[in-house]
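Enquirer: Coordinates for the following, if possible.
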Amino acid sequence: MTLTIPTLLTLFRILLIPVLVVVFYLPYPWTNFAAAFVFALGAITDWLDGWIARKWHMYSAFGAFLDPVADKLAVATALILIVQGHPTLFMALIAAVIIGREITISALREWMAEIGQTSRVRVAAIGKIKTIVQMVALVMLLYREPLLGLPIFRIGEGLLAVAAVLTLWSALAYLRAAWPAMRGDHARTGGGSGGGRRDA
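Expert: Presented below is the predicted three-dimensional model:
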């Protein structure tokens, strides 16, 4: 198996996850900046590997599998760290909604692939918008300190709430697209999609 540049970037993004955890718990005053930087670096490489894959057609089945896994691991880890650092009911509920949605849609996609109906659950524009808002919110929440007089943490909380709403909206869109297959109104065609990256 040949590792493409996008796949190497995705692997790098996965390696950043334990770095994020370690940095988050370091007993230094600059750890909030470092944690936000590590997560932002991962988000940038997420965009970069997709751009490279599209521009130079560097697609692979392994990359198509690994990319959404890396995204979900990074987001779930960041949410767990933020909830641990700020254990409020609001933050716990938002994290549960976002992580629960990821588990649900991942299971839905796996099932749809098994019955050969993967094309019904393609990424919608709302999923891409959700991803952008979510990433910005998580960077702010990891940074958490005021910046230039702005309450960064509070802004991050608001953006994460927006991301949670978009998360539910996109999940309903996926479920609606898959509903005919879930009711049994489909013909089994076998197989799934071949590759390419997915942003959910």
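
Enquirer: From here on, just use CA atoms for contacts and neighbour counts.
Expert: Will do.

Enquirer: Of all the residues in the lengthiest helix in the chain, which ones are buried?
Expert: Taking DSSP state H as the criterion, the chain has its longest helix at helix 152-182. By 16 or more other Cα atoms under 10 Å, the buried positions in helix 152-182 come out as 152-157, 159-168, 170-171, 173-175, 178, 181.

Enquirer: Here is a second sequence; please produce its structure as well for comparison:
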Amino acid sequence: MPWNIPIMLTWMRVLMIPVFTVLFYPPIKYWLDPQTINWAAAIIFAAAAVTDWFDGYLARRWKQTSDFGAFLDPVADKLMVAVALILLVKLDRTTALYAMIIIGREITISALREWMAQMGRRNSVAVATIGKLKTTAQMAAILLLLIGMQDFYGLDLILIGNILMFIASVLTVWSMFYYLKMAWKELGR
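Expert: Predicted structure coming up:
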């Protein structure tokens, strides 16, 4: 396993997950007020999102890409998003339907990418613009829902977060069918 800054950033993201999760469980809940917990969780999630972008950028720029990094990076992303969605459903800030759509799509596309890679056709399901739009809407929604304020300078962040979560869910389904279509074309060749 190679050790370099991009992989260390990815491992840092993996290690943020238990810290992020423990914020919502005792005894932390009794030591900190709820809004401090919300902001801390949002900051950790935002840091994870930034390191996700940054580790990929550095790996490409410094030519430090590796098979292990290509494996670990999406695993870290999907784990952080899944944990955040489950916590948001538990906190009653979003619906389980959105979480099921997003987590289900992530599992499906990850399995599809693995299958296509085994067939030597990984590039047929490479990240597309629709996937990037989905990720942007999803990350913004989760961030707003983690902050969880209904009156943030006159803005209802939970309402806005759920509107973005709806958009992310639509883009999630759309992107899933896009990737399945690309894979189907490859299989037909």
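
Enquirer: so how far is residue 75 of the second structure from the residue most central in space within the second structure?
Expert: Centroid-nearest residue in the second structure, with Cα atoms, centre = their mean: residue 81, separated by 3.7 Å. Distance of residue 81 of the second structure to residue 75 of the second structure, given as Cα to Cα, to the nearest Å: 10 Å.

Enquirer: What of residue 135 of the second structure?
Expert: 15 Å.

Enquirer: can you tell me which residue in the second structure aligns to residue 164 of the first structure?
Expert: Residue 164 of the first structure maps onto residue 169 in the second structure when the alignment is built from TM-score structural alignment.

Enquirer: how about its match, what does it touch?
Expert: Residue 169 of the second structure makes contacts with 98, 101-102, 134, 138, as judged by Cα atoms under 8 Å, 6 or more residues apart in numbering.

Enquirer: ok, it to residue 34 of the second structure distance?
Expert: 27 Å.

Enquirer: measure residue 4 of the first structure to residue 71 of the first structure for me?
Expert: 18 Å.

Enquirer: ugh, wrong one, I meant residue 131 of the first structure
Expert: Relative to residue 71 of the first structure, and taking Cα to Cα, residue 131 of the first structure is found at 9 Å.

Enquirer: joint contacts of the two?
Expert: By Cα under 8 Å, 6+ apart, no residue touches both residue 131 of the first structure and residue 71.

Enquirer: quick revisit: among the contacts of residue 169 of the second structure, which ones are buried?
Expert: 98, 102, 134, 138.

Enquirer: part of a helix, is the last one?
Expert: Yes. The assignment for residue 138 of the second structure (DSSP: H, G, I helix; E, B strand; the rest coil) places it in a helix.

Enquirer: Map it onto the first structure.
Expert: In the first structure, residue 138 of the second structure lands on residue 134 (TM-score structural alignment).

Enquirer: Report the separation between the closest residue in space to its match that isn't next to it in sequence and residue 58 of the first structure.
Expert: Of all residues not flanking residue 134 of the first structure in the chain, residue 163 sits nearest, at 5.2 Å (Cα to Cα, 6 or more residues apart in numbering). Going from residue 163 of the first structure to residue 58 of the first structure by Cα to Cα gives 30 Å.
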